[in-house]
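Asker: Sequence and predicted structure, then a few things I'm wondering about:
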Amino acid sequence: MADAKPFEDIDREDIAAQTEVREAVGIFDTQDQLQAAIDELQLAGFDRFELGLVDTDAARDAPAHHLADDPTTPRKNYVAPESFGDAQGGLIAGFAMLPAMGTAAVVAGTGAAVAVTAAATVATGGVGALVGGALAYMATRKRADTQTTQENQGGHLLWVRVRTPGHEQKALDILRRHAAHHVHTHD
């Protein structure tokens, strides 16, 4: 421990050099091209955490090709369409089940007939499902609006972290195969 430097003597450039990440970058004209590239990247062994997309809520006004090499560009993690669908189903089911179960417990606790309890449960669950469905629809619209915004600003920007020169070449080949443009790497 005698070799350790005091915190204030640590060279920030040494820290930055240790945390540099090499990335392949590509811009896709359509969501379908982007998704096909992501699917192939994952099949080729790239992990989801190695894929980054531009956060259009934070970087709304700049074209994609201006953001590609800017390290301050806000990013978000890739979320698979299947995961998004699971979240929508959870919203609908949650809003349907929780009120329905609560209503069933309250109505049954009053000693009401089974038919009355069932009717109250179904009605409450239906209203809850409508609320959950509305929220799921709003989430779907937001996602669609984000995709449209990206296409209007020059395309869908994808960053892929690469670990080795072979990994880098594989990423570049996949991006090009799926019609990405402005394909290159950077640190």
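Answerer: Arrived safely.
Asker: From now on I want contacts and neighbour counts done on CA atoms only, so please keep to that.
Answerer: OK.
Asker: Mind jotting down where the helices sit in the protein?
Answerer: 12-18, 31-43, 64-67, 81-109, 114-152, 165-177 (DSSP state H).
Asker: Now mean neighbour count and distance to Gly52 too, for those, in CSV please.
Answerer: Converted to CSV, these look like this (neighbours: other CA atoms under 10 Å; distance: least, CA to CA, whole Å):
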stretch, mean neighbour count, distance to Gly52
helix 12-18, 9, 20
helix 31-43, 17, 10
helix 64-67, 17, 13
helix 81-109, 16, 15
helix 114-152, 17, 14
helix 165-177, 17, 13
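Asker: Now render those as CSV, adding distance to Leu53.
Answerer: Shown next, in CSV, are those (distance: least, CA to CA, whole Å):
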stretch, distance to Leu53
helix 12-18, 22
helix 31-43, 10
helix 64-67, 11
helix 81-109, 14
helix 114-152, 10
helix 165-177, 14
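Asker: Leu130 and Lys142, how far apart?
Answerer: 18 Å (CA to CA, to the nearest Å).
Asker: and the gap between Ala136 and Thr56?
Answerer: The gap separating Ala136 from Thr56 is 20 Å, by CA to CA.
Asker: show me what contacts Arg176?
Answerer: Val183 (CA atoms under 8 Å, 6 or more residues apart in numbering).
Asker: alright, now check it against this:
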Amino acid sequence: MREAVAVFHDFAALESAVDELRDAGFAKDDISLLAGEDTVERKLGHSYSRVEELEDEPDVPRTAFVSSETIGRREDMVISSLTTLPTLLAAGVVVASAGAVAAALAGTALAGAMVGTALARWMDKRHAAWLEEQLERGGILLWVRTPDEMAERKAITVLTRHSAHDVHIHEIPRAG
């Protein structure tokens, strides 16, 4: 098995490239990114200064690509669930208690919304920190598994079209 490797300096270009790769028939599981710095250093047992050092490293930990749209949907779900559930509970208790505890539960619903918003901001900051960490070390490293020569050509064309640099193909060592 072989894979295409590329480094991006812009998240929007990376997202566009991944969208085009997916449209061209590459599966979600065929596309991966470099994991976070702590994970990489723990797995490899050493630090790195540039992502290029890891392009062809067979044991480097990877993570799935997650689009901005997907992150936004996850944040919306977190906020929605932490707002809606307390509100529904409050409504049920208000009906059951003829309004006696409505004020307390309204506060619970507000607290849920605040927690949801805080979690969404944390998710945004965590993703932004990961991107910044990658960019500070030379770019966002992307791998695309290519089962045959036609897929290799297709991946190289897409990655090059979206301003990736250091685009190349390498062998994936077979697991022992």
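Answerer: Perfect, thanks for sending it. Quantities reported herein were computed from a predicted structural model and do not represent experimental measurements.
Asker: overall similarity of the pair, as a TM-score.
Answerer: TM-score of the superposed chains, computed with TM-score structural alignment, normalised by the length of the second structure, equals 0.86; 164 aligned residues with a CA RMSD of 1.7 Å.
Asker: Asp187 of the first structure: which of the helices of the first structure is closest?
Answerer: Closest of these to Asp187 of the first structure is helix 12-18, at 10.1 Å (criterion: CA to CA).
Asker: what range in the second structure does that closest one sit on?
Answerer: Per TM-score structural alignment, helix 12-18 of the first structure has no counterpart in the second structure.
Asker: again with stretch 169-177 of the first structure
Answerer: Going by TM-score structural alignment: stretch 169-177 of the first structure matches residues 153-161.
Asker: That stretch vs the first structure, mean deviation?
Answerer: Following the fit onto the first structure, the mean deviation recorded for stretch 153-161 of the second structure is 0.8 Å by mean CA distance after the TM-score superposition for the first structure.
Asker: try stretch 76-84 of the second structure
Answerer: Stretch 76-84 of the second structure sits 0.7 Å off on average (mean CA distance after the TM-score superposition for the first structure).
Asker: Report the distance from stretch 148-156 of the first structure to the chain centre.
Answerer: Centre-to-centre, stretch 148-156 of the first structure and its host chain are 16 Å apart (CA atoms, centre = their mean, to the nearest Å).
Asker: ditto for stretch 143-151 of the first structure
Answerer: 13 Å.
Asker: Have a look at how far, on average, it is from the second structure.
Answerer: Stretch 143-151 of the first structure sits 0.5 Å off on average (mean CA distance after the TM-score superposition for the first structure).
Asker: Please work out which residues of the second structure line up with that stretch.
Answerer: So stretch 143-151 of the first structure sits over residues 127-135 in the second structure, by TM-score structural alignment.
Asker: how about Cys51 of the first structure, what's its match in the second structure?
Answerer: Not quite, residue 51 of the first structure is Leu, not Cys. Under TM-score structural alignment, Leu51 of the first structure pairs with Ile31 in the second structure.
Asker: how deep is the spatially closest residue to that match that is not a sequence neighbour tucked in, by neighbour count?
Answerer: Distances taken as CA to CA, 6 or more residues apart in numbering put Val144 closest to Ile31 of the second structure, at 4.6 Å, once the chain neighbours are dropped. For Val144 of the second structure, the neighbour count with other CA atoms under 10 Å is 26.
Asker: now do Arg75 of the first structure
Answerer: Residues near Arg75 of the first structure, counting by other CA under 10 Å: 19.
Asker: got it, and the one 4 residues further on?
Answerer: A count of neighbours around Val79 of the first structure, defined by other CA under 10 Å, yields 13.
Asker: Point to the residue nearest the middle of the second structure.
Answerer: What sits nearest the mean C-alpha location of the second structure, by CA atoms, centre = their mean, is Val66, with 3.1 Å.
Asker: What is the aligned counterpart of that one in the first structure?
Answerer: Counting by TM-score structural alignment, Val66 of the second structure lines up with Val79 in the first structure.
Asker: list the contacts for its match?
Answerer: So Val79 of the first structure contacts nothing (CA under 8 Å, 6+ apart).
Asker: Would you quantify the distance from it to Asp86 of the first structure?
Answerer: Counting by CA to CA, the gap from Val79 of the first structure to Asp86 of the first structure is 11 Å.
Asker: again with Asp145 of the first structure
Answerer: 20 Å.
Asker: Kindly report the same for Arg75 of the first structure.
Answerer: 23 Å.
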